[in-house]
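Asker: give me coordinates for this.
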Amino acid sequence: MNGDVDEVLRAIAEPRRRAILRLVATEELPAGRIAEHFEVTRSAVSQHLQILKDAGLVLERRDGTKRIYRASEDALAQLREVVESLWRESMARARDSVEGGDALRDEQVAG
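Answerer: Okay, the predicted model is just below:
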């Protein structure tokens, strides 16, 4: 990811940006085609694209006067690693809490 993790998470916190990311995750699209999917101005879509680009989640290339966008596979893979890490940590804490709770109950029953 070009951007830091906090910047990436802020970028995907907005539902339209997540939707844009989904659109360009499987194919390259020009800005105009992306904008057709939303009931906001093209300028608003351009701003969302810029935020995604600044966070390193979207790559842009020029084709004449058109700007073509696609998701950065590397950035998405790194984002997946971050989310999976958070998930593993959360599950480990939940497991420890449950196991710790069982140990406490066992001590109370024995005591």
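
Asker: make it CA atoms for all contacts and neighbour counts henceforth
Answerer: Will do.

Asker: who's in contact with residue 42?
Answerer: The neighbourhood of residue 42, defined by C-alpha atoms under 8 Å, 6 or more residues apart in numbering, consists of 31-32, 35.

Asker: same thing but 10 Å
Answerer: Counting by C-alpha atoms under 10 Å, 6 or more residues apart in numbering, residue 42 makes contact with 31-36, 48.

Asker: please give me the structure for this one as well, since I'd like to look at both together:
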Amino acid sequence: MSAPALKHDVFQAIADPTRRTVLQLLARNDMPIVAISENFPLSRTAINKHLHILSDAGLVSSRRVGRETRYRLQPERLIELKDWLAFFETYWDDRMSLLKEFVENTPDPQ
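Answerer: This is a model prediction of the structure:
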């Protein structure tokens, strides 16, 4: 049986600053929605919508603990971001090396 298709990609999911902050909170430890909501001037319903988007992208998972649902970061999906950003890190490293070489080999106009 194959894994279910994700409704949102990682890039869409992290596009919102609130969702990025939620990920940072969950990186510290698992949290219920009540604890997550305390960090924002938003309703629990709004936070719940953000959590659903993060869950649909595979960035968070949830599990029932007693009467509450606890959310957990799923960092494996962030590898896609890391790989994408690594390309541009190499790109800028190459560009900066070329600039350095140009500056060092350009005669001083004085």
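
Asker: drop the TM-score for these two in here.
Answerer: TM-score for the superposed chains, counting by TM-score structural alignment, normalised by the length of the second structure: 0.74, backed by 100 aligned residues with a C-alpha RMSD of 2.7 Å.

Asker: among the contacts of residue 42 of the first structure, name the buried ones.
Answerer: With neighbours counted by 16 or more other C-alpha atoms under 10 Å, the contacts of residue 42 of the first structure contain buried members at 31, 34-35, 48.

Asker: okay, buried residues for stretch 15-25 of the first structure please.
Answerer: By neighbour count on 16+ other C-alpha under 10 Å, the buried set for stretch 15-25 of the first structure is 16-17, 20-21, 23-25.

Asker: contacts for that stretch?
Answerer: Counting contacts by C-alpha under 10 Å, 6+ apart, the residues outside stretch 15-25 of the first structure that touch it are 11-12, 29-30, 33-35, 37-38, 40, 45, 47-49, 51-52, 57-59, 68-73, 76.

Asker: so where is it in the second structure?
Answerer: With the alignment judged by TM-score structural alignment, the segment of the second structure matched to stretch 15-25 of the first structure spans residues 17-27.

Asker: what is the equivalent residue in the second structure for residue 76 of the first structure?
Answerer: With TM-score structural alignment defining the correspondence, residue 76 of the first structure maps onto residue 78 in the second structure.

Asker: residues in contact with its match?
Answerer: When contacts are taken as C-alpha under 10 Å, 6+ apart, residue 78 of the second structure is in contact with 10-11, 14, 58-59, 84.
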